[in-house]
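Peer 1: the sequence isn't on hand, but the structure is:
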């Protein structure tokens, strides 16, 4: 049944929220202050029409918006959008009793995302290639994406053709495409097992299209060029499927803030170091100990260090920091620390940091909720919060990155 609603506010996922006698109703693509009609099912509703639009409503940047599930909030004016994302960080901190001034958000420009995950499936009508519709498993074919870098979007048809060559299943599968300094790095998963003929055909196609690499389920099929990413002045050959920050600009902005905060440190620990996006930049001024659970990422970091010039010593340690965090005694060997965990945060590691006397700490997180939890632990351990900076590298999505900088007076030994 279609019902008229008045939207009060934006929810954490970008849905408009309307209050009713039966409780709140979440209406995707509706904005605060709007009167809308929507088809309600329990606490969610499908937007049917905007009766009274908000003055902050703007035309979406992409013709696939609403149909494609990749973006939640292209329809909100830029300043209001950035205020909403900054507010997510403020709200998460307040929920843990942390009163802190949150800096203006570092904006994300369109056409800047260097890694995109496409979905694909073979059908009777041909290969479907694109993104998944919101709240469904349906794949939407796309002809544009204003988030992704032009290097990826200019190759949509060859990528779709490659998906057809490597597909040995009727089930949906994924193809992650990363723009690197050597060309496109393509990592597919769940495509089914290719025979030798298919592997040769796919390899020949990759060479003809000047793609850098094709891997399937972590196994390299062909690598005409080693995919290379620069972390500051250091070139790193990244392994298949390794974690990278979504945009190079956001990575640089975060690294600049972390580096400035740790500028006085002579020996730095980089926890959850990945391939070295922080470690290799910090090594220009300090000795760095990089700790990471992914062996391939650590090997890439170490290789990048060994072939670079002008860096201080960088050591690596493979370690599952969730199961075995660095203890406070181990941490006391450092006078600077950066940690950038996955979305689950680093609760146990934060408890050890809180007990340490490392004077300078930089916390980087893609999840304001777990960041607030970890910061509360550090503050209870005597740290003082110097600054909190949101960084938008997930344009028009609910996600926001944050860099929090802390300090603690160091005990005399």
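Peer 2: Structure received. Small disclaimer: the values here were computed from a predicted structure and weren't measured.
Peer 1: C-alpha only now, for contacts and for neighbours.
Peer 2: OK.
Peer 1: roughly how far apart are residue 349 and residue 272?
Peer 2: If you measure residue 349 against residue 272 using CA to CA, to the nearest Å, the figure is 11 Å.
Peer 1: overlap in contacts of those two?
Peer 2: Counting by CA atoms under 8 Å, 6 or more residues apart in numbering, the residues touching both residue 349 and residue 272 are residue 321.
Peer 1: give me the buried stretch members for stretch 234-252, please.
Peer 2: Buried residues in stretch 234-252, defined by neighbour count with 16 or more other CA atoms under 10 Å: 234-241, 244-252.
Peer 1: quick one: which of those residues sit in helices?
Peer 2: 248, 249, 250, 251, 252 (DSSP state H).
Peer 1: quick check, nearest of those residues to residue 301?
Peer 2: residue 251 (16.0 Å; CA to CA).
Peer 1: okay, and residue 82 sits in which element?
Peer 2: helix 78-95 (DSSP states H and E).
Peer 1: give the next helix or strand downstream of that helix.
Peer 2: Sequence order places strand 115-123 as the next helix or strand after helix 78-95, per DSSP H and E.
Peer 1: want to compare, so here's the second one:
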């Protein structure tokens, strides 16, 4: 008996779905799936692409390498349509970051016997894939993995694991090693020699006592809004330069003409610094090191940014505080910003620009704003986590009248 069905859509995690609701892993729209086989056999269609990485699909970093770029961009746009049922905002073209453009990476290392494993977890497990190829992270970061194996083999005990955070900055690579101790002279020398040999901007270690900078040869800096910002260790950054540029362009377009703007969950100032070229900015966040970096950069450049330390989950800006603003930008973590969305919904702010890394929580917060009288005008999808099911977006809401 045959049971062959076409894939008609993709689920949120990228699995193919048939018209009768059955799922098929690693399938694209237009593929044919023979469910009579065990496991089901996928016959590739025109939107199915050969995966470029030898570790796919075992490595948990990518879920969608089997899609063409066209199919991947459509997946990203469809993710946004599905969280806003019944609405029809203008959806801009998807900003898709190129391969090997990721400027930050968090990896796991584990020493077992004489072998050092360094790579990413398989999805949903604690197993680490020892990556010998990666098509998403910048080649300059990937080139450091082989020498890192040698360094960590010498400083880790058998059975010990460590975290590796790599950040590519304008002034070089910033490296943070977690669960690595520098309590012996030979380990200290190994770390310092490694930083020197590979021209690192900074090397830090993180342990029970906190983060310690072992060597800083140059301050790790990134330029945001024309200003150099010195980064704290392992900072939160947009994943790719192309993704950041797309997000900033959309935020600036959404706030065009606003003289007084709040940037909520502002972090290092990814949006606050570009916005400060055209507006007075209130930048609010609870992340102390990031706020200190933003405040220092803004003061040195003479930008009009009022930096405020505040937990917006517990103390969102109130409608009265929001009343003096022409526009509000909010870019919360994956949990969204329900409390702040409710305060915005009760405010008179004419424009709200929402930036989100989670379409599901964005859908919840967007519903709150719409029920409060806002109308969604446009959506900008950004797919900077290439080949993953992770989609970011910017949305512009306006209060009519």
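Peer 2: Looks like it came in fine. As the structure is a prediction and not an experimental result, all values here were calculated from the model.
Peer 1: need the TM-score between these chains.
Peer 2: Here the TM-score for the pair of chains, by TM-score structural alignment, normalised by the length of the second structure, is 0.91; 393 aligned residues with a CA RMSD of 2.2 Å.
Peer 1: now do the helices in the stretch 301-413 of the first structure.
Peer 2: In the stretch 301-413 of the first structure, the segments counted as helices under DSSP state H, counting those that start in this stretch are 328-331, 347-355, 368-380.
Peer 1: Provide the aligned range in the second structure for the last one.
Peer 2: If I follow you right, that is helix 368-380 of the first structure. Aligning helix 368-380 of the first structure against the second structure (TM-score structural alignment) gives residues 359-371.
Peer 1: that stretch vs the first structure, average offset?
Peer 2: Stretch 359-371 of the second structure differs from its equivalent in the first structure by a mean of 1.1 Å after superposition (mean CA distance after the TM-score superposition for the first structure).
Peer 1: tell me which residues of that stretch come out buried.
Peer 2: So, applying 16+ other CA under 10 Å, buried residues of stretch 359-371 of the second structure: 359, 360, 361, 362, 363, 364, 365, 366, 367, 368, 369.
Peer 1: one more: stretch 91-102 of the first structure?
Peer 2: 91, 92, 93, 98, 102.
Peer 1: now that stretch, how far from the chain's geometric center?
Peer 2: 22 Å (CA atoms, centre = their mean, to the nearest Å).
Peer 1: that one: end-to-end distance?
Peer 2: Stretch 91-102 of the first structure has an end-to-end distance of 10 Å (CA to CA).
Peer 1: just say helix, strand or coil for the aligned partner of residue 223 of the second structure in the first structure.
Peer 2: Aligned counterpart of residue 223 of the second structure in the first structure: residue 230 (TM-score structural alignment). Put simply, residue 230 of the first structure is strand when judged by DSSP: H, G, I helix; E, B strand; the rest coil.
Peer 1: one more: residue 297 of the first structure?
Peer 2: Secondary structure, three-state DSSP: residue 297 of the first structure is helix.
Peer 1: which ones are touching it?
Peer 2: Residues near residue 297 of the first structure by CA under 8 Å, 6+ apart: 238, 239, 242, 274, 275.
Peer 1: with residue 275 of the second structure instead?
Peer 2: For residue 275 of the second structure, the contact set (CA under 8 Å, 6+ apart) comprises 225, 252, 261, 281.
Peer 1: circling back to that earlier point, nearest to residue 320 of the first structure among the ones in helices among the buried residues of stretch 234-252 of the first structure?
Peer 2: residue 251 (23.5 Å).
Peer 1: give me the number of residues near the residue nearest to residue 243 of the second structure when sequence neighbours are not counted?
Peer 2: Take residue 243 of the second structure and drop its neighbours on the chain: the residue closest to it by CA to CA, 6 or more residues apart in numbering is residue 384, 5.1 Å away. Residues near residue 384 of the second structure, counting by other CA atoms under 10 Å, number 27.
Peer 1: over to the one 5 residues further on?
Peer 2: For residue 389 of the second structure, the number of neighbouring residues by other CA under 10 Å comes to 21.
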